[in-house]
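Undergrad: I would like to see how this sequence folds:
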Amino acid sequence: MPPPPKDARPSRRRPALVAGAVVVLLAAVVTFALLATSDDEGRRQGATAKPTPPEWSQEAGRWLTSLPGLRYAGTMTLAGRPVQVRLTVTRAGLGTGRLTDGTVSADLVAIDGSTYVKGGTAFWRAYSGEAARAGSFAGRWAKVPSALSGLADVSDILGPRSIATRLGSAGRWSTVKVGTTPAYRVRTAEADYFVTTSAPYRLVRVRAAGQGRPQFAVSPLANTAAAFTELRPRVAALGGAGDPTLRFQPGKPDFVNCNDNMSGCTLSVDATLTSPRGTVPAGARAAMRATITAEGRTLGSCTGSAPVPAGRTVELRCKVTSPGWRSWLRVVRETPGPHPYEGYARVIGEAVAASDVDRLLDLVDREREQVISPSPSATPSSTP
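TA: I've put the predicted structure just below:
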C-alpha cells in the first residue's frame, strides 16, 4: 500500500495539542484569580464595607424622629425673584404651606410623594413657567410645574423621618458655618443638610436641589394640630388636580344625544397625549372641561376624565345638565326656526382622580392619630 500522506500523523495530534493548550490557559486564569483574591482580600473588603455612621448623625436622626414635625421658613428663586416659602412638614412627610411675593401668593400641600400648588392667574403667569396655560391651572390645585421642581417632593426631602434616614447613611460631610454656628454639612443628590457640630445635634438648615434652589431655616414643631387643620381640607380638594407635565392635542367636540333632550347634552372629545413622548407615564390621566354656548351666552359646563391608554389617544365625555340648558331648550321648543349651539373643550393632564381622594385622606388621618395623642392625664378641654 502507498505510504500515508506526510501530514496525516500531525493532523491527528493537533487537536490534542490545542485542547491541552486550552486546559493550560484555563488553569492559569483560575490560579491567577485565586492568588489575586487571596492577596487583595483585605483591601476589597475594606472598599465595600459601609462606614459606621458618626454618632452625631445618629443623635440627630433620633431627635428628628421624636418630633411630630418641622417648620421651614426660607426663600427660593422664581423668575429671577426671591419668593418667600413657609412650610410645615409632619414626621412622615405630609406638608402644608404657602409661597408669597408681595401681593402674589400660592398655597402648597404635599402628600404621597407629590407636591401641589394652588395660585391665581398672576402666580401662574409670573412664576410657573406655564404662562401660556395660566388659564388652565389658575384657581385650582395642580402638581407643581417644572419651575418649582425644588419643591416637587417635599415629603422625601423635608420629611423628618426621611431626613433621619439620609443622615444615618451619610457618606460625605464637611464642617461649615451657618451664620456664626459651626455645622456639619451633609451632601446628598436631593439636598444639603446642616447639623450643629456640638451636642445636642440639631438640624438647622436645608438647601434643596432643583430649580429655584429653596433654602430653609429649620425649627422643631411641638404641636401639629394647626397644621392638620390646614392640611386636611387641602387634601380633600385635590380631586381633579391638574398635571402641567402632561400636554394634549384635543380633537373637535362632538354632541351626543343633545337635540330636544331636556335631561342634558353630552359632549365627547378625543385627546392625544403629545408630551412627554415615548411610553405613556404610569397613572397618566386626561381631564376635560367642556362648555355649551348659544346666542352669546353660556348654557352650562361639565367635566370628565379618564386614564390615558398605551395608544396615547383617550375619549373624554361629560354631560351638561344645567338649568341653563333646560331653560334654553324650552324656548327653542316654543320658537320655530334654527337654533345653533356650540361646544368648547379644554383638555389638560390630571394628577389626582376624584376616586383617589379617600385614600389620601386616610393617610392624613392615620398620621394625625400617630402624632396627635392626648396624654393620659389630659383634661377634655386640653385635648387637641
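Undergrad: rest of the way, CA atoms for contacts and neighbours
TA: Noted.
Undergrad: go through stretch 84-95 and flag the buried ones.
TA: Residues 84, 85, 86, 87, 88, 89, 90, 91, 92, 93, 94, 95 are the ones in stretch 84-95 that count as buried (16 or more other C-alpha atoms under 10 Å).
Undergrad: please generate a structure for the following sequence too, so the two can be compared:
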Amino acid sequence: MMWRTLGTLGIAFVLCAGCSGSDEPPPDGPPPPAQFSTIDAFTQSTVDLKGAGAVRYNGSLTAPAGDNVTLNVAVTKAGEASGELSVNGLPATVLVVDHTLYLKGGLDFWLKLSGVPDTTAPTVADRWVKAPGVLLGVDIERIFDTEQLPAMFGKPIGNADEPNVLKRTTVAGVEVMEVPTDTGMLFLSVNAPHGLVRFDLNRSGKTDPTKVRDLAFSVTDATSEMAAIYRDLADRTAELDGAYDPFTGVKQGTHRFENCGVKSCAIVVELTNTGKVPVRVAIKATWNAGGDEIGSCESRVGPLQPNQAGSATCTLASQEWVQFYRRAQSVAGQHPYGAEWTAMALITPPSPAALRALASSAETPVANPQGDQHVYLIRDKAGKSDKQLWKYGVATGKDWRKTADAQLKYCQSSIKTECVAEEIAATGDPAGAQALAGQLVGAYKGRTGACPPAQWVGCPR
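TA: Down below sits the predicted model:
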C-alpha cells in the first residue's frame, strides 16, 4: 500500500510539471513539426522501435526451406509472442513464451509440415505442440527481437538523406516516404515522428532458422495494448497443460489387454523415457471391433525420469464397447477387437502467473524507486512547459541514460536548440514502466490535443 501511494504522488508531480499554474490548459501547446533529415528520422525510428513495449507485425517471409510463411503476431519487448500464422496457406495459432515456440494447427497443417511423421499428425492435430524453431523454419522471437531487428535494416543508400527526392506512397492509410537501404526498403511516416510503418527486406539473419528472405511486414506500435496482450498470453499459456512434445523420445514396448468386462476394457502399454529430462507421457488409443470404431481413450503417466521404464493404462468405457461385449457373450463365434495407439511426451507447462502479473501491472502501474525500468523525458533545455517537451520514453538498467542521451542529437536537429534528458520515475517491470509513460502521454494529449512531437511509442494513430 505504501508503494502505491508513493507511485501515485510521483506521477502526479510529473503530470503537473508542465502545467501553467492554473486549472486552464496551457497556452503553449506542442511545437509544429520541424524540417527533418531522413538519416536522423531513420535512426530515430529504430530507437523508437527498440523502445516499444510491444509491436505488432503483419506480413510474410520465405523460410530457409522455401516455405511461404505469413505471420500476424504481437511480440513483446521480452520476446513473448502470440497470434496467427500460415505455412504455404495452411493456418495455425502460434505462441512463444519462456523462449519456447508452441503451435496449434489442424491435421492438414501437420501432415504438410516437414519433419512431422504422418503417423504423428492425427495425434497432435488441433492440440498445442512444443516445436523447435527449425521445424517451422522461422525463429519468431529472434527475428522480431527489437534489439536485433534494426540491424537487419541495413544502411540508407542513394539520396536517402534528401527527403524531398524520396518517393512517397501510402501504406495502410499512412503517407510514407520510401527509404532504400542496402538490404531492402523501409517505409517511414512522412509526418513526425516519422515512425516505421513497414519494412521489405531481401534477407535476414545468417543461420537457420533466422536465415529467411523476402520479409515484407507492416509494423504497428502495440505498447498501449500491453495489458490485453499479456492477458492473451496468459490465457493461451494456461491452455498448454496437456500440450505435446513429439520431439522428446518415448520408446514403446509390449502391450496387453486387461480387465475386459461388460463395462470396460483396458490396454496397458510399456514405455521408456529415452530423453534427457523427466517427462509425462500421454497415450491415446482408438478402439475397433467387428470393423467398426467403438470409441477412444486417453491416459497420462509420469513423470518418468530419463531412461526410466513405466506403463500407461488406457481404459475404454464407451456404450459401443458395452454393446459389443454383450453381443459377443450372446452370439457364438469369433469377436475380435483391437486398438491403435500412440504414446507421446507431454510438456512441463509454464505458469501463466507471471504473465497475469504483467497484465495487472500494465493496468495499474506502481512506481518503485528501486526498480530497473526507468521512465524518462526529453525536452528543450530552455524550459519545462508542454511546448518544450519532445517525448517520453522507457529504458532498462543502470545505463538507461545512454538510451536517452543517444536521442539528444535528433532532438536538437528537430527543435533547433539544446535538449536534455531527465528521469521521471522507475518501476520493477517493463509493463508497469510503459504504463506509467502511457499515463504521461495521455495527460499531455489531454492538455494539448496531441502527443509530444517525437512520441511514437504509446501514441496510437
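Undergrad: report the TM-score for the pair.
TA: The TM-score (TM-score structural alignment, normalised by the length of structure 1) is 0.60; 293 aligned residues with a C-alpha RMSD of 4.4 Å.
Undergrad: can you pick out the most distant pair from the buried residues of stretch 84-95 of structure 1?
TA: By the measure C-alpha to C-alpha, the buried residues of stretch 84-95 of structure 1 have their two most distant members at 84 and 92, which lie 23.8 Å apart.
Undergrad: is the aligned partner of residue 307 of structure 2 in structure 1 in a helix, a strand, or coil?
TA: Applying TM-score structural alignment, one finds that residue 307 of structure 2 aligns to residue 311 in structure 1. For residue 311 of structure 1, the assignment made with DSSP: H, G, I helix; E, B strand; the rest coil gives coil.
Undergrad: cool, and residue 336 of structure 1?
TA: With three-state DSSP as the basis, residue 336 of structure 1 sits in coil.
Undergrad: in contact with it, which residues?
TA: Under the criterion of C-alpha atoms under 8 Å, 6 or more residues apart in numbering, residue 336 of structure 1 has no neighbours.
Undergrad: ok, it to residue 329 of structure 1 distance?
TA: Residue 336 of structure 1 sits at a distance of 12 Å from residue 329 of structure 1 (criterion: C-alpha to C-alpha, to the nearest Å).
Undergrad: can you check residue 275 of structure 1 too?
TA: Separation of residue 275 of structure 1 from residue 329 of structure 1 (C-alpha to C-alpha): 40 Å.
Undergrad: next one: residue 306 of structure 1
TA: Residue 306 of structure 1 is 29 Å from residue 329 of structure 1, by C-alpha to C-alpha.
Undergrad: got it, and residue 94 of structure 1?
TA: Distance, residue 94 of structure 1 to residue 329 of structure 1, using C-alpha to C-alpha: 48 Å.
Undergrad: could you do residue 211 of structure 1 as well?
TA: Plainly put, residue 211 of structure 1 is 52 Å away from residue 329 of structure 1 if you go by C-alpha to C-alpha.
Undergrad: residues contacting stretch 156-165 of structure 1, please?
TA: Identification of contacts with stretch 156-165 of structure 1 by C-alpha under 8 Å, 6+ apart yields 58, 60-62, 64-65, 67, 69-70, 89-94, 113, 155, 190-191, 208.
Undergrad: among those, which lie within helices?
TA: 58, 60, 61, 62, 64, 65, 155 (DSSP state H).
Undergrad: by neighbours, which of these wins?
TA: Neighbour count (other C-alpha atoms under 10 Å) singles out residue 155 as the most crowded of these, with 26 neighbours.
Undergrad: excluding sequence neighbours, find me the nearest residue to the residue nearest the centre of structure 2.
TA: Residue closest to the mean C-alpha point of structure 2, counted by C-alpha atoms, centre = their mean, is residue 81 at 1.1 Å. Nearest non-adjacent residue to residue 81 of structure 2, counting by C-alpha to C-alpha, 6 or more residues apart in numbering: residue 75, 4.3 Å away.
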